[in-house]
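J.: I'd like to go over a predicted model; first the sequence, then the structure.
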Amino acid sequence: MSIYVGNLSYEATEADLTEVFAEYGSVKRVQLPTDRETGRMRGFGFVEMSSDAEETAAIEALDGAEWMGRDMKVNKARPREDRGGGGGRRGGF
């Protein structure tokens, strides 16, 4: 499972997040999605830690905490929804 981290500064880096979350345990991976068209960070990310206990400690400590001028939103990440594929209409329209 991973942690969702929202309301991030657009200047935040993977190294920055790793440093913050490392205070609560071993950080396995950090992902900061970027916008496909602009390449700019989207303002949220995901952190994976080594254990559920470490994730829980980080969530409890950091949810609502002020960091880089913003109040972070930190909680368990929900599984991605299947948005379906392809898009567009089919048939004789």
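T.: Great, that's in hand.

J.: Please make it C-alpha for all contacts and neighbour counts, starting now.
T.: Fine.

J.: Show me how far stretch 83-93 is from its chain's centre.
T.: Centroid separation for stretch 83-93 versus its chain: 30 Å, with Cα atoms, centre = their mean, to the nearest Å.

J.: For that stretch, measure first residue to last.
T.: Terminal residues of stretch 83-93 are spaced 23 Å apart (Cα to Cα, to the nearest Å).

J.: In a helix, Ala61, correct?
T.: Yes: counting by DSSP: H, G, I helix; E, B strand; the rest coil, Ala61 is part of a helix.

J.: count of residues packed around it?
T.: 13 (other Cα atoms under 10 Å).

J.: Okay, helices next: where are they in this protein?
T.: Counting by DSSP state H, the chain has helices at residues 14-21, 52-62.

J.: Pick the most buried one from those.
T.: helix 52-62 (a mean of 17; mean count of other Cα atoms under 10 Å).

J.: Now do that one against helix 14-21, angle only.
T.: Between helix 52-62 and helix 14-21, the angle comes out at 90 degrees (axes from the mean of the first three to the mean of the last three Cα atoms, to 10 degrees).

J.: Included below, for side-by-side comparison, is a second structure:
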Amino acid sequence: MNIYVSNLSFNVQDEDLREYFEEYGEVSSAKIITDKFTNRSRGFGFVEMPDDAAAEKAIAELHGASVDGRTISVTVAKPREERPRSNNNNRRSFSNSNSRW
């Protein structure tokens, strides 16, 4: 099960996130999402747990918990929505009909 964890302290690292959830069962992966320009935490992450029962227990017990001075939110991750890709060929063109050129 993929779990979304938000309102994390910017000090929390991948390994810290893994440790919080390992108390409830096996963790396949734990990843803090970082800003691609500054490489600083964006305050949320994802945890993957192969055992759904363990994941549900972790969600129930960790949602609303205080971690590093912040109350975290823990929910089942929703599938990422497809967003249209930016197409640079669709730039707006501005013209002035009064132009002599």
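T.: That came through, no problem. All figures in this text were calculated on a predicted structure; none of them were measured in a lab.

J.: Got a TM-score for the two of them?
T.: Superposed pair, TM-score by TM-score structural alignment, normalised by the length of the first structure: 0.92. Supporting alignment: 93 aligned residues with a Cα RMSD of 1.6 Å.

J.: looking at the helices of the first structure, which is closest to Phe93 of the first structure?
T.: helix 14-21 (46.3 Å; Cα to Cα).

J.: The closest one vs the second structure, mean deviation?
T.: For helix 14-21 of the first structure, the mean deviation from the second structure after alignment is 0.8 Å (mean Cα distance after the TM-score superposition for the first structure).

J.: Quick check, Val27 of the first structure in contact with Met49.
T.: Yes: contact criterion Cα atoms under 8 Å: Val27 of the first structure and Met49 qualify, at 4.5 Å.

J.: In terms of neighbours, single out the busier of those two.
T.: For the pair Val27 of the first structure and Met49, the greater number of neighbours falls to Met49 (23 against 20), based on other Cα under 10 Å.

J.: how far away is the more buried one from Glu11 of the first structure?
T.: Relative to Glu11 of the first structure, and taking Cα to Cα, Met49 of the first structure is found at 22 Å.

J.: Ala61 of the first structure now?
T.: On the measure of Cα to Cα, Ala61 of the first structure and Glu11 of the first structure end up 22 Å apart.

J.: One more: Arg83 of the first structure?
T.: 29 Å.

J.: neighbour count winner among those two?
T.: A direct count of neighbours by other Cα under 10 Å for Arg83 of the first structure and Glu11 places Glu11 higher, at 10 against 7.

J.: aligned partner of that one in the second structure?
T.: In the second structure, the residue paired with Glu11 of the first structure according to TM-score structural alignment is Asn11.

J.: For Arg83 of the second structure, see how far away that match is.
T.: In terms of Cα to Cα, Asn11 of the second structure sits 30 Å off from Arg83 of the second structure.

J.: Could you do Ala60 of the second structure as well?
T.: From Ala60 of the second structure to Arg83 of the second structure the distance is 31 Å (Cα to Cα).
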